[in-house]
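**Student:** next one to model:
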Amino acid sequence: MAVCGAAALGVTLAGTMVPTASANPDNYIGFRNDSGYFVDTCYAWKGPAGIESKNYCHWARTVGTKWQAHFPEEATGVTVTVNFTGSHSEPVYIDNADSSHCYQITGVWPNGHLLKVQC
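**Tutor:** Next up is the predicted model:
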């Protein structure tokens, strides 16, 4: 019984020493605009209090362009609003800041699409 208690205490103590997860700033969300739209992407970072101060947008990205948003180090995820200018918006929910995520934007008015692709 004492061995089991010691093992449980060891697991509990080990669990308290594990650092909290944080994003690698080399990880990013990438977009490629192959659509007939100007596209805005706005980033609402998820993480500790105060991370909302790092929110920002990329405005009016044209056809044929590529761009990236790098995860802030303390981010745990992000909600990206992809706005097909003059048409509609699509949200992207990412709860894994431990890797990069890439998207291709396709279509012409009124049918713009957002496709997840390999980075």
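
**Student:** hey, let's count contacts and neighbours off CA atoms from now on
**Tutor:** OK.

**Student:** where does the most centrally placed residue in the chain sit: helix, strand or coil?
**Tutor:** By CA atoms, centre = their mean, the chain has its centre lying nearest to residue 78, at 4.1 Å. Following DSSP: H, G, I helix; E, B strand; the rest coil, residue 78 is assigned to strand.

**Student:** for residue 50, see how far away it is.
**Tutor:** Distance, residue 78 to residue 50, by CA to CA, to the nearest Å: 14 Å.

**Student:** next up, for comparison:
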Amino acid sequence: MTQTGMRRVKRAGGFGAAALATVLGGGLLTAPPATASTENFIQFTSDALYFVDTCYEWQGPEGIEKKNYCHNAKAVGTTWKANFPEGATGATVKVTFAGYTGGPPKTVTVDDADKNHCYQLKGTWLNYADVLRVNC
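**Tutor:** You can find the predicted model right below:
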């Protein structure tokens, strides 16, 4: 092969690699954020000596806030869950312990809606309440 022919092969290979990198890189840059399957959930189990409210504020596309809701007055020994609505990318959950005097309600922030999240609630009357992340 002549020297001119070799340069053309090298140049074509370089263009091919650049095109491949652009396609792959562009795909990575334009990938949508992970959204929840409606089978994924946030679950709470109460071992707290309080009645507990959990209020869910879903993150995601415009309109997802219409799917916000609360579970109210859950007692010790109760387990409950909230499934991620379709299209949700995360959630902020406000956990309120009725009668707790140790500060504001607890907040749980979930940024990865593509898996299940489980929490155990602990607390004794008036001065102790906590939200602990546990394995599902």
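
**Student:** re earlier: just give me the match in structure 2 for the residue nearest to the centre of structure 1.
**Tutor:** Alignment note (TM-score structural alignment): residue 78 of structure 1 maps to residue 91 of structure 2.

**Student:** what about the nearest residue to the residue nearest to the centre of structure 1 once chain neighbours are set aside, distance to residue 14 of structure 1?
**Tutor:** Nearest non-adjacent residue to residue 78 of structure 1, counting by CA to CA, 6 or more residues apart in numbering: residue 45, 4.3 Å away. From residue 45 of structure 1 across to residue 14 of structure 1, the span is 29 Å (CA to CA).

**Student:** compare neighbour counts for those two and give me the winner.
**Tutor:** Neighbours around residue 45 of structure 1 and residue 14, counted as other CA atoms under 10 Å, are more numerous at residue 45. The numbers are 23 against 10.

**Student:** to which residue of structure 2 is the more buried one aligned?
**Tutor:** Applying TM-score structural alignment, one finds that residue 45 of structure 1 aligns to residue 58 in structure 2.

**Student:** please identify the helix or strand for its match.
**Tutor:** Assigned by DSSP states H and E, residue 58 of structure 2 belongs to strand 52-59.

**Student:** which residues are contacting that strand?
**Tutor:** 46, 64-65, 67-75, 84-85, 88-98 (CA atoms under 8 Å, 6 or more residues apart in numbering).

**Student:** next step: the residues you listed restricted to strands.
**Tutor:** 46, 69-74, 90-97 (DSSP state E).

**Student:** count of residues packed around residue 93 of structure 1?
**Tutor:** 12.

**Student:** equivalent analysis for residue 125 of structure 2, please.
**Tutor:** The burial count for residue 125 of structure 2: 14, using other CA under 10 Å.

**Student:** just the one 4 residues further on next, same as before
**Tutor:** Burial of residue 129 of structure 2 is recorded as 23 neighbouring residues (other CA under 10 Å).

**Student:** got the contact list for it?
**Tutor:** Here residue 129 of structure 2 is in contact with 48, 97, 100, 102, 121, 122, 123 (CA under 8 Å, 6+ apart).

**Student:** which residue lines up with the last one in structure 1?
**Tutor:** Residue 123 of structure 2 maps onto residue 107 in structure 1, with residues paired by TM-score structural alignment.

**Student:** ditto for the first one
**Tutor:** Residue 48 of structure 2 is assigned residue 35 in structure 1 as its aligned equivalent, the criterion being TM-score structural alignment.

**Student:** before we move on, the earlier item: now the residue nearest to the centre of structure 1: how far from residue 92 of structure 1?
**Tutor:** Residue 78 of structure 1 is 8 Å from residue 92 of structure 1, by CA to CA.
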